[in-house]
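Visitor: Got a sequence here, can you model it:
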Amino acid sequence: MAPAVHRIRQILLVSLLATGLCDAAQAQDYVPDQVLVRFKPGAGKSAAATGASVGATPMKTISRLGIVQMSVNPGADMDDVIAAFQANPMCDFAEPNYIIRTLATTPNDPDYATYLWGQNNTGQFSGTVDADIDAPEAWDATTGSNTIIVGVIDTGIDWDHPDLNDNIWSNPGETVNGSDDDGNGYIDDVRGWDFVDEDNDPDDPTNGHGTHVAGTIGAEGNNGTGVAGVAWTVKMIPLKALSDAGSGTTLDAIEAINYVTDLVQNRGVTVRLTNNSWGGGGFSSAL
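Guide: Have a look, this model is predicted:
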């Protein structure tokens, strides 16, 4: 396994473990009348027969992963549908298309973004002095680099924000010309992708969660504007897997992760890690 891909999976695993703990008490909800399925190679007619038996129709396929999003008859019992697929020995897994949601809520207090005590705690909120990440000490060593690329899987990013726009990644293999220049299956993905609306505008117009996350990671520092991210200089890929309402699906998240993995394995883009501040649903074999 390539080191960069291994690193992406390590970061994702840590994020998923954390989100699972946070959301353990929440109900496991999913998209009605949808299931995610993967069959073993050569399933062929067996897979088709199982799908037909529960009224399942393919909607979308992630070819590289062999995962198929399928619709089932409205009102069908999801447990029965999944049991039918799992009874086929050629089925790797079958599961609902779980709903995922942003974690935490960004407050609208005007001083919230001003006193970033987590970076440099001086006791400004009666906290313990120096109980922080020692950001100033780290900045003495480095303030980041344009060679560090981070995928932000969230509600999108306000990529035109004055404190973020210089730190937004630009796809070196793509131009805005109505064509898929780099052959990755996404047309004009010059700054990432919106997997919710399936277009090339992964903006964050109303929710703000992804923009807040991006600011924590990489708001431009020492520019006299707004706040400073942990990395003053970095390149962030907006990957919108959560809607403006703050929710998405397992499939949206899978597609975002697959996009990053393809960049690393096939496009020569050295993405170092992804940020995944979301959770919910149940355990997902597909994810």
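
Visitor: C-alpha from now on. contacts and neighbour counts both.
Guide: Fine.

Visitor: The helix or strand that contains Leu17 packs against which elements?
Guide: Using DSSP states H and E, Leu17 falls within helix 3-22. Judged by 3 or more CA pairs under 8 Å, 6 or more residues apart in numbering; DSSP states H and E, helix 3-22 is in contact with helix 250-266, strand 271-275, strand 278-279.

Visitor: between the helix or strand following it and helix 250-266, how many degrees?
Guide: Stepping forward along the backbone from helix 3-22, the first helix or strand reached (DSSP H and E) is strand 30-39. Orientation check (axes from the mean of the first three to the mean of the last three CA atoms, to 10 degrees): strand 30-39 against helix 250-266 gives 40 degrees.

Visitor: Of all the residues in strand 30-39, which ones are buried?
Guide: Buried residues in strand 30-39, counted by 16 or more other CA atoms under 10 Å: 30, 32-39.

Visitor: Now do the helix or strand just after that strand against strand 30-39: the angle between them, please.
Guide: Stepping forward along the backbone from strand 30-39, the first helix or strand reached (DSSP H and E) is helix 44-53. Regarding helix 44-53 and strand 30-39, their directions subtend 160 degrees when assessed with the same axes, to 10 degrees.

Visitor: Another for comparison:
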Amino acid sequence: MKIILTGHTGMVGQNILHHIKTSEYTFLTPTRSELNLEKWQEVDAYIKTHEPELVIHAAGMVGGIQANIANPVDFLVKNLDMGRNIILAAQKNAVKSLINLSSSCMYPRLAQNPLKEEYILKGELEPTNEGYALAKIVTTRLCEYITRENKTFQYKTVIPCNLYGRYDKFSPKHSHMIPAVIKKIHEAKVNNEAEVEIWGDGKARREFMYAEDLADFIFYAIENFEDLPQNINVGLGKDCSINEYYKTIAEVIGYEGKFVHDTTKPVGMQQKLIDNTKLNTLGWRAKTSLKEGISETYEFYKNVVLND
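Guide: Model prediction:
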């Protein structure tokens, strides 16, 4: 099977390409100089030329709470342009199968947890990442509409929980929580700092899955594509408090200082736990424990990121 994978240099894309089953498929992984996803003509021409059997859309502008607050225009427009261009170009060129990677950020901020796929557009979004969420909602609905209009097009959306892992970004301004905390606690240990700051009271709860597990699900989805629902949450079905993540990361790194809380800082939603009912019915489960995943991610940070 010939597959176009967008976002192959990102964390999700890299984990897909390093999966044990990658060699069973032909992956096309254009660079930005070869294919600018924000330009319709380029996307249309690329798909027309290469005639893939499947598109996996994993590209996107991503970042943590600081980046989303600072750059809502880019998070909305860039993600919207990339998503609609690749989806509509696939439709125009008769690509019958597409997997769209979305985000649990698109669920309403006050929705009851665990978050079900049916909750999309059922309430106000979290203001700190609203632009990103709106873009993901539009591409998810676009896939639904295309399939609804013509059942021969099966364009399905995978909604992962928060992710972390190898090939992640570790810049505090652009990264998600776990890599940012790994960097912060590592530097605190190296510099013999007595304390590390946590934004908020640390009681907000998040569900983080190791990105290698998501890559494993993507191959499961390819092999079981007909059984895949229109939209499907992919996560662990359990969450931890921010304080618990800091504690586990400190244990892995060997940091013995204390934590202090800055309750003036934004924390986003108090809980974001996705419902795994459809995933469990499909028969797939994540394999990596939190401590195992953080250990692997920390090794990547020490051996790759710090030596780059």
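
Visitor: And the TM-score, once the two are fitted together?
Guide: The TM-score (TM-score structural alignment, normalised by the length of structure 1) is 0.25; 123 aligned residues with a CA RMSD of 6.4 Å.

Visitor: follow-up on the earlier one: among the buried residues of strand 30-39 of structure 1, find me the one that's closest to Glu255 of structure 1.
Guide: Among the buried residues of strand 30-39 of structure 1, Leu36 lies closest to Glu255 of structure 1 (CA to CA), at 12.6 Å.

Visitor: Distance check, the closest one against Asn97 of structure 1.
Guide: 6 Å (CA to CA, to the nearest Å).

Visitor: which residues are common contacts for the two?
Guide: Residues touching both Leu36 of structure 1 and Asn97 (CA atoms under 8 Å, 6 or more residues apart in numbering) are Leu251.

Visitor: picking that back up, now the buried residues of strand 30-39 of structure 1 as JSON lines including distance to Leu251 of structure 1?
Guide: Formatted as JSON lines, the entries for these read as follows, by distance: CA to CA, whole Å:
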{"residue": "Tyr30", "distance to Leu251 of structure 1": "11"}
{"residue": "Pro32", "distance to Leu251 of structure 1": "14"}
{"residue": "Asp33", "distance to Leu251 of structure 1": "14"}
{"residue": "Gln34", "distance to Leu251 of structure 1": "11"}
{"residue": "Val35", "distance to Leu251 of structure 1": "10"}
{"residue": "Leu36", "distance to Leu251 of structure 1": "8"}
{"residue": "Val37", "distance to Leu251 of structure 1": "11"}
{"residue": "Arg38", "distance to Leu251 of structure 1": "13"}
{"residue": "Phe39", "distance to Leu251 of structure 1": "16"}
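
Visitor: Out of those residues, which is nearest to Ala253 of structure 1?
Guide: Here the nearest of the buried residues of strand 30-39 of structure 1 to Ala253 of structure 1, counting by CA to CA, is Leu36; it sits at 12.7 Å.

Visitor: With adjacent residues omitted, what lies nearest to the closest one?
Guide: Ranked by CA to CA, 6 or more residues apart in numbering and with sequence neighbours excluded, the top spatial neighbour of Leu36 of structure 1 is Gln69, at 4.7 Å.

Visitor: Does anything pack onto the helix or strand harbouring that neighbour? Which helices or strands?
Guide: Mapping Gln69 of structure 1 onto the secondary structure by DSSP H and E places it in strand 67-71. When contacts are defined as 3+ CA pairs under 8 Å, 6+ apart, strand 67-71 of structure 1 packs onto strand 30-39, strand 57-62.

Visitor: could you point out which element follows it?
Guide: Sequence-wise, the next helix or strand beyond strand 67-71 of structure 1 is helix 78-86, with elements assigned using DSSP H and E.

Visitor: and the angle for that following helix with strand 30-39?
Guide: 10 degrees.

Visitor: which residues are contacting helix 78-86 of structure 1?
Guide: With CA under 8 Å, 6+ apart as the criterion, helix 78-86 of structure 1 contacts 33, 35, 37, 50-51, 54, 91-96.

Visitor: which of the residues in the helix or strand containing Gln91 of structure 2 are buried?
Guide: Gln91 of structure 2 is located in helix 72-92, with elements delineated by DSSP H and E. Of the residues in helix 72-92 of structure 2, those buried by neighbour count under the rule 16+ other CA under 10 Å are 72, 75-91.

Visitor: okay but His57 of structure 2 is in contact with Ile99, surely?
Guide: Yes: using CA atoms under 8 Å, His57 of structure 2 is in contact with Ile99, at 6.2 Å.

Visitor: Tyr155 is in contact with Asn231 of structure 2, correct?
Guide: No: Asn231 of structure 2 sits out of contact with Tyr155 when judged by CA under 8 Å, with a separation of 9.4 Å.
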